[in-house]
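Colleague: Only the shape, not the letters, is given here:
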């Protein structure tokens, strides 16, 4: 081989080959947010737009949960999402010291009410639930009470200091708003019309294998209590199970598992909503990687799937997919 030909071969070998373009992300596929780790999804429909409130996972390599703020996203078609940024920081609850955990927002009396789990300061040790308020679904939200709505001391039966987490709020057809919450034990109570005080006793309604993350909704005359479940005799990771009742006050009948566990995730958290005549269930897993950080217990990613019901009102088991709702819209039931 002549030196000229050898030089040409070496130059050709050294020339970088353009990488094949990555497959484009199909709108509506999972996870729905890919530039930020998100968890504990809570949907709210306002007119023709769906807002999704999430916790912001910021854990680094050796951390479990680092959560300082709550974020909100919105969509009109379930496929394209708009980020609206942080709506509140845990420091905005002056009586709280850390942990912007699971939340939910509802609309009532012309305002948006935001209920969230945090770690209380030393005056009421343990997890607590605060309530904030805004005139806009995208905030800013401000502490509506100046103190916790629920503290660990209000539920003394619980086995540990972090049982007062994961609030879900639901307004019944008669206009009464209820709040349910818990870890290991599930509690429910009525809210006063001012939305910042408990009205009456706190009742325990713990269904089988209840772990955390309750969610209340109804469809017609059937009420649903969906929750993260953990049968410790057979499972290592949480799944979603549910119970039904003829009234928000029960009695609750256990219906079994609705989903399996989230991919690579010990925790799972469901939020359910009807939007434009279709039902959806939001979840989270730990399948997302951002930069050099892979998904983990403190780095989760929100997903969404179609939700369908049987004629008798029971929910059809949901298979978690990467496609999500990227295909044709689900048909209303």
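Modeller: Here it is on my side, so go on. Fair warning: this is a prediction, and the values are worked out from it, not measured in the lab.

Colleague: drop to CA atoms for contacts and neighbour counts, all remaining ones
Modeller: OK.

Colleague: what number of residues lie near residue 236?
Modeller: By other Cα atoms under 10 Å, the residues close to residue 236 number 11.

Colleague: ok, second structure coming up, stack it against the first:
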């Protein structure tokens, strides 16, 4: 009888292990997910944590691209971009997002700027461009789009990180970003020039990692919040991409074994998905993170239901 019970328990544990999808990338440490759908394929742009278990800060060597057509099997396209491609950069590969426009793919990245006659250093935002969602990518401008000297509302040097870019139905592109405060600016159609002055927007509990999108005429600004620390995910909505923003609440509580989390939201094949990272891989942690995905659901009034974090992840789609 005891042997039978033991075997049943082993089979149950094996079944759970087989069904577990999260984290979705298991062979390297990944962070800051940014999904993009193009030609029926979901592409996932990520950071790459390379810190050792003893390191006490981020080490992020490059950005990776993964893709899927069924939400279960992920193809690794490798490290297709690194800060070294930008002659003005000397920092790590912080959060980034790639968007498509007019047949080209623009990858907005955050890293750090060299000290030179343009900048005294600090965080900066650059743009890489490619004709293909998986590269090769090159510096689209030859200089940073945003430097630390262009924003003065915060005194720390890493406030210009975590860009999210959204192209509205009328063709106007917007970029939101920032650590400690949230800033936004319009972009020209070429996606490599600013088309307005920079505006700082006040958001409740905002800390970093914004994600901007539109659904059924309502604009959503989702972001990592201070909360009670570690970070949580909260959001606001508006009838305009520039606000005013109405605070709507917390949608994701603290994640396992990581101080930070980062949202990436996309609709794909009839479902809404919420990407985020935690520290749940073996030897993982705040500087060795792993990307997960779970379903995102809306209420009838457009508000977002609380995200249920699972190890099972999401089901395979056709």
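Modeller: Ah, there it is. It should be emphasised that the depicted structure is a prediction, and the values quoted were computed from it without experimental measurement.

Colleague: TM-score for this pair?
Modeller: TM-score for the superposed chains, counting by TM-score structural alignment, normalised by the length of the second structure: 0.92, backed by 302 aligned residues with a Cα RMSD of 1.5 Å.

Colleague: what do we get in the second structure for residue 248 of the first structure?
Modeller: Aligned by TM-score structural alignment, residue 248 of the first structure pairs with residue 241 of the second structure.

Colleague: before we move on, what about residue 131 of the first structure?
Modeller: Checking TM-score structural alignment: residue 131 of the first structure goes with residue 127.

Colleague: Hmm, residue 187 and its match touching each other?
Modeller: No - using Cα atoms under 8 Å, residue 127 of the second structure makes no contact with residue 187, being 11.9 Å away.

Colleague: Residue 279 of the first structure: which element?
Modeller: Under the criterion of DSSP states H and E, residue 279 of the first structure resides in strand 278-285.

Colleague: for that strand, packing partners?
Modeller: Of the remaining helices and strands, those touching strand 278-285 of the first structure by 3 or more Cα pairs under 8 Å, 6 or more residues apart in numbering; DSSP states H and E are strand 38-46, strand 271-275, strand 301-307.

Colleague: now the ones you listed as a markdown table including mean neighbour count and distance to residue 82 of the first structure?
Modeller: Formatted as a markdown table, those follow (neighbours: other Cα atoms under 10 Å; distance: least, Cα to Cα, whole Å):
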| stretch | mean neighbour count | distance to residue 82 of the first structure |
| --- | --- | --- |
| strand 38-46 | 24 | 14 |
| strand 271-275 | 22 | 17 |
| strand 301-307 | 26 | 14 |
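
Colleague: nearest to residue 215 of the first structure, of the ones you listed?
Modeller: strand 271-275 (6.3 Å; Cα to Cα).

Colleague: list the contacts for the aligned partner of residue 251 of the second structure in the first structure?
Modeller: Under the alignment (TM-score structural alignment), residue 251 of the second structure pairs with residue 258 in the first structure. By Cα atoms under 8 Å, 6 or more residues apart in numbering, the residues touching residue 258 of the first structure are 239-242, 315-318.

Colleague: Nearest approach to residue 25 of the first structure belongs to which of the helices and strands packed on strand 278-285 of the first structure?
Modeller: strand 301-307 (13.9 Å).

Colleague: residues making contact with the closest one?
Modeller: 30-34, 36-41, 278-288, 295, 315-316, 318, 320-321, 324-325, 330.

Colleague: how does it look with 7 Å?
Modeller: 30-33, 37-39, 41, 279-288, 318, 320, 324-325, 330 (Cα atoms under 7 Å, 6 or more residues apart in numbering).

Colleague: which bit of the second structure covers the strand holding residue 279 of the first structure?
Modeller: Strand 278-285 of the first structure covers residues 271-278 of the second structure once aligned (TM-score structural alignment).

Colleague: Mind telling me what residue 30 of the first structure corresponds to in the second structure?
Modeller: Aligned partner of residue 30 of the first structure by TM-score structural alignment: residue 22.

Colleague: didn't that match look like it was pressed against residue 309?
Modeller: No - counting by Cα atoms under 7 Å, residue 22 of the second structure stays clear of residue 309, with 9.3 Å between them.

Colleague: And the two? Which one has more around it.
Modeller: residue 22 (22 against 19).

Colleague: Could I get the full set of strands for the stretch 101-250 of the first structure?
Modeller: 103-108, 111-120, 127-134, 142-143, 168-171, 177-181, 187-190, 203-204, 210-219, 222-229, 239-245 (DSSP state E, counting those that start in this stretch).

Colleague: one step back: what about residue 127 and residue 187 of the second structure, which has more around it?
Modeller: residue 127 (26 against 19).

Colleague: if I pick the more buried one, what's in contact with it?
Modeller: 106-109, 139-141, 145, 192.

Colleague: Show the buried residues in those.
Modeller: 106-109, 139-140, 145, 192 (16 or more other Cα atoms under 10 Å).

Colleague: now those as CSV including distance to residue 93 of the second structure?
Modeller: Shown next, in CSV, are these (distance: Cα to Cα, whole Å):
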residue, distance to residue 93 of the second structure
106, 16
107, 12
108, 11
109, 7
139, 14
140, 17
145, 16
192, 19
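
Colleague: Surely residue 329 of the first structure is in a helix?
Modeller: No - according to DSSP: H, G, I helix; E, B strand; the rest coil, residue 329 of the first structure belongs to no helix; its state is coil.

Colleague: thinking again about what came up before, need the buried ones from the contacts of residue 258 of the first structure selected in ChimeraX.
Modeller: Typed into ChimeraX, the next command selects the buried ones out of the contacts of residue 258 of the first structure (criterion: 16+ other Cα under 10 Å):
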select :239,240,241,242,315,317,318
